[in-house]
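pasting the sequence and the predicted model now:
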Amino acid sequence: MPSNHNTETDFVHFFWTQVDLEKTAALAFVFLLDCMVVLLILNPFIWWSDSQNATNFLVAARNASASTTNLKDVLADLIPKEQTRIKNFKQQYGKTNIGQISVDMIYGGMRGMKGLVYETSVLDPDEGIRFRGYSIPECQGLLPKAPGGEEPLPEGLFWLLVTGQVPTEEQVTWVSKEWAKRAALPSHVVTMLDNFPTNLHPMSQFSAAITALNSESSFARAYSEGVHKSKYWEFAYEDSMDLIAKLPCIAAKIYRNLYREGSSIGAIDSNLDWSHNFSNMLGYSDAQFTELMRLYLTIHSDHEGGNVSAHTSHLVGSALSDPYLSFSAAMNGLAGPLHGLANQEVLVWLTALQKELGGEVSDEKMRDYIWNTLKSGRVVPGYGHAVLRKTDPRYTCQREFALKHLPSDPMFKMVAQLYKIVPNVLLEQGKAKNPWPNVDAHSGVLLQYYGMSEMNYYTVLFGVSRALGVLAQLVWSRALGFPLERPKSMSTDGLMTLVGAKSG
């Protein structure tokens, strides 16, 4: 027998060459069933706590592909299948009409027009946002959590948005470590942030820094070198992963420069998750604040493709601008008062209400204040939504967080009181299609409770979160070869001619 003979290797070789493979597979299946039975006996909560938990357990087991923790490898397997599926669909149904366009839609900001493919999330008027088919409560139950934590990790949501699969804890840990590894900022971006004047809005600083990161773009470099378009997605993926990793560093640097006398953001800890590192860099060590960040960054991540920030990133990306330029443009849209600044406006309105009426406010006085707001031609900020026709699930999960962690906070009690009164007033007024609160009605109050009172900064947090959704979609847009977006515009005279109207 040769001296380098490996008896263990020989045994394995003998086993698989001598034993009937079908019998072996059957034995392995029985063994796995036995293991599941033991697990269920030891953990009855998994199986018996309620039917939803049982369903979630099975869904997670079915959808979590544990074969690899490398997200890019998973994508490389998924993309050809999705390309084929869409190609076949277009061949069969490409000429099918899916709706009509009215003059009101054209003048109404294209609201309700079906004109954009967006894979990562869908906004249902009655059910709210669904991330790859999963509601927010389902994501809260299914997505992995930090040790000892109760809220889902944004890394898990990103994996879900990119792949459509619920990730394992190992896959989420891989994403956390990957982002920690990619987080360092180039020196020229740090210098630029340090030299911005303090009166420059945080969102302007955020957008400018993201644009400056374009110097690091793998996509731009590969395109200039003539890479084949079938490889575009790979470089869009690399840029997106790098950008998401760096955003907390940019955001924290802006926060420290503006509100903490330029103190250091510290170092990234590769053993911590993305939200935990972000909280530390901001200077918040409260474990509950970190949990709030995990929830906040998860629920603000995506809201289908028609909102301003998502659509902007899609539009700019369609010109083959790299992910840095595309996302920077999206942030300029998010900075608008009708989009990302809304939670700031809610807090301003609540503060004015509290100042005028005092701490404890009767329902009748609050009702009068709401009516005075409406009669003055203003709206009640945080209420109503362009698409939703029910209470925003993102509001609901934040309310549940507040009920658990800050039930006696005066500002939260005011928000809860408004929730009881405002919808009935708006229904009585008769103008609102949706009298229910949206996500902005609650988020500012939670941030303020934990000491983040700098309202001008809130939209930056929103922007860090929104990267998860729009960049996941941008990778798929390049993988599926979506073309330059170029809708047809018309003048009013041309539109009148089209519909046969008489001018004047």
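Great, that's in hand.

C-alpha only now, for contacts and for neighbours.
Fine.

show me what contacts residue 266?
280, 281 (C-alpha atoms under 8 Å, 6 or more residues apart in numbering).

counting by contacts, list what the lengthiest helix in the chain packs against.
Assignment by DSSP state H gives helix 232-259 as the longest helix of the chain. Counting contacts by 3 or more C-alpha pairs under 8 Å, 6 or more residues apart in numbering; DSSP states H and E, helix 232-259 packs against helix 169-181, helix 187-195, helix 202-212, helix 218-224, helix 274-282, helix 323-334, helix 458-479.

residue 349: which of these is closest?
For the helices and strands packed on helix 232-259, proximity to residue 349 was assessed by C-alpha to C-alpha; helix 458-479 is nearest, at 15.3 Å.

gap between the residue nearest in space to the middle of the chain and residue 172?
Nearest to the mean C-alpha position of the chain, by C-alpha atoms, centre = their mean, lies residue 301 at 1.3 Å. According to C-alpha to C-alpha, to the nearest Å, residue 301 stands 16 Å off from residue 172.

does the residue nearest to the centre of the chain really touch residue 468, like I thought?
Yes: with contacts counted by C-alpha atoms under 8 Å, residue 301 reaches residue 468, the gap being 5.4 Å.

next one for the comparison:
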Amino acid sequence: MADELIKGLEGVLAAESELSSIDGDAGRLIYLGYDIEDLARHASYEEVVYLLWHGDLPTRSQLDSFTEAMTAERVVDESIVETVRRLADSDERPMAAMRTAVSMLSSTDPDADAAAQDHEAARRKARRITAKIPTILAAYDRVRQGEEPIDPDPDLGLAANFLYMLTGERPDEIAAETFDQSLILHADHGLNASTFTAMVVGSTMADLYASVTAGIGALSGPLHGGANQDVMEVLFEIDESDRDPLAWVEQATEEGRRIPGFGHRVYNVKDPRAKILQARSEELAASGDDTWYEITTTIEDYLTEEKGLVEKGIAPNVDFYSGSVYYQLGIPIDMYTPIFAMSRAAGWTAHVLEYQADNRLIRPRGRYVGPDDRDYVPIDER
């Protein structure tokens, strides 16, 4: 058993965690014992971040103090803003720009030289990272649109403030609540590729900036992040074709085309996060353009009822509805994966802090399958 090769480490237990649990057969996700539907319906993103970092939901006074501390960390040093400007002006990709800027944040952190074993300093770093990433992303998008970055508004929560810094307009209640829910749904999700990457780096006792930068790098790969952008591009294709969505998806499946947003490495039924975002998409459609909601529901109904994909363990995942929700909120599609990272920074840092509290260097083995007993030949005789 010790020598069994399991490609992709699928199903391999690599760590114990109290943070989140996924039941792929029941379609259930919990954070520290709380069902994701309850948290999305009743909590704020700040409450969920506090839960992930402290193990319990905050009291009112604890949440007020925590939110005040997070809000105070939103401002980004001008040297980093200038780098973001240069990256935006050079048309650097959003994920790559964020990766560079987040790595730079350590240069202005007053706790930069604190040892990884200093857990209070590490928690302060986590707070700064999570608070500053929205400012970085919004500034990047504003600059590339030819606009000036907008300063954070201390009177707005993290989700509403990001939409304000991005668009220049304070979001209405429905938009702010929808985006806040989305951040909650993406805050953590077990030992996925980017979280495990952040933990591997953290297990060396590197600081949180190294771990989060590594997590961003892992998420930038198309097999992990980006599916919601792919979904939106398919929706654009259907809309621009002027064809009936049902006819389009029928032909696409007959041609063997894969529809993004369906299937998940863990869930065998509909992703519980997709259910929540589908409801928000419907609510947004009721107060505006219902095109995207109608197309997505048509695709889902056909693939589940006509093609029976759910019975085969292939069901809508969170990306299937998050793409259209983000679009309805006015977010550029190439910012979808960076927003995923913006939310997941809370989970990455929580897992690193948890793992480092009882740390063991992550060092798996690889089976050697190369040649044996080769004699060295001097270079002039080869």
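Arrived safely, thanks for sending. Please read these numbers as outputs of a predicted model, since none were measured by experiment.

mind checking the TM-score on these two?
Overlay of the two chains. TM-score (TM-score structural alignment, normalised by the length of the second structure): 0.89; 365 aligned residues with a C-alpha RMSD of 2.3 Å.

what lines up against the residue nearest to the centre of the first structure once you look at the second structure?
Taking TM-score structural alignment, residue 301 of the first structure has residue 187 as its aligned residue in the second structure.

that match: what's its closest spatial neighbour, skipping adjacent residues?
residue 344 (4.4 Å; C-alpha to C-alpha, 6 or more residues apart in numbering).

so what does that neighbour match up with in the first structure?
For residue 344 of the second structure, the aligned residue in the first structure is residue 466 (criterion: TM-score structural alignment).

quick one: contacts for that match?
Counting by C-alpha under 8 Å, 6+ apart, residue 466 of the first structure has contacts 297, 300, 301, 302.

separation between it and residue 344 of the first structure?
Taking C-alpha to C-alpha, one finds residue 466 of the first structure at 17 Å from residue 344 of the first structure.

repeat for residue 86 of the first structure
According to C-alpha to C-alpha, residue 86 of the first structure stands 41 Å off from residue 344 of the first structure.

neighbour-wise, which of those two wins?
When neighbours are counted by other C-alpha atoms under 10 Å, residue 86 of the first structure and residue 344 differ, and residue 344 comes out ahead with 24 against 12.

OK, contacts around the more buried one?
Shown in contact with residue 344 of the first structure (C-alpha under 8 Å, 6+ apart): 444, 455, 456, 458, 459.

try it again at 10 Å.
337, 350, 381-382, 440-441, 443-445, 454-459 (C-alpha atoms under 10 Å, 6 or more residues apart in numbering).

now the residue mapped onto it from the second structure: which helix or strand?
Using TM-score structural alignment, the partner of residue 344 of the first structure in the second structure is residue 229. Using DSSP states H and E, residue 229 of the second structure sits within helix 227-241.

following element in sequence after that helix, please.
Next along the chain after helix 227-241 of the second structure, taking DSSP H and E as the criterion, comes helix 245-254.

Provide the contact partners of that following helix at residue level.
235, 237-239, 241-243, 255, 257-259, 294-303, 306-307.

ok, now with 8 Å
Outside helix 245-254 of the second structure, the residues that touch it by C-alpha under 8 Å, 6+ apart are 238, 239, 258, 295, 298, 299, 302.

now do that helix and helix 227-241, the angle between them.
Angle of helix 245-254 of the second structure versus helix 227-241, following axes from the mean of the first three to the mean of the last three C-alpha atoms, to 10 degrees, is 120 degrees.

immediately after helix 245-254 of the second structure, which helix or strand?
helix 272-286.

report all helices and strands that the helix or strand just after that following helix contacts.
Once the chain leaves helix 272-286 of the second structure, the next helix or strand it forms, by DSSP H and E, is helix 291-301. On a contact count with 3+ C-alpha pairs under 8 Å, 6+ apart, helix 291-301 of the second structure meets helix 227-241, helix 245-254, helix 272-286, helix 318-328.

residues contacting the alignment partner in the first structure of residue 98 of the second structure?
Aligned by TM-score structural alignment, residue 98 of the second structure pairs with residue 206 of the first structure. By C-alpha under 8 Å, 6+ apart, the contact set of residue 206 of the first structure is 250, 251, 254, 331, 460.
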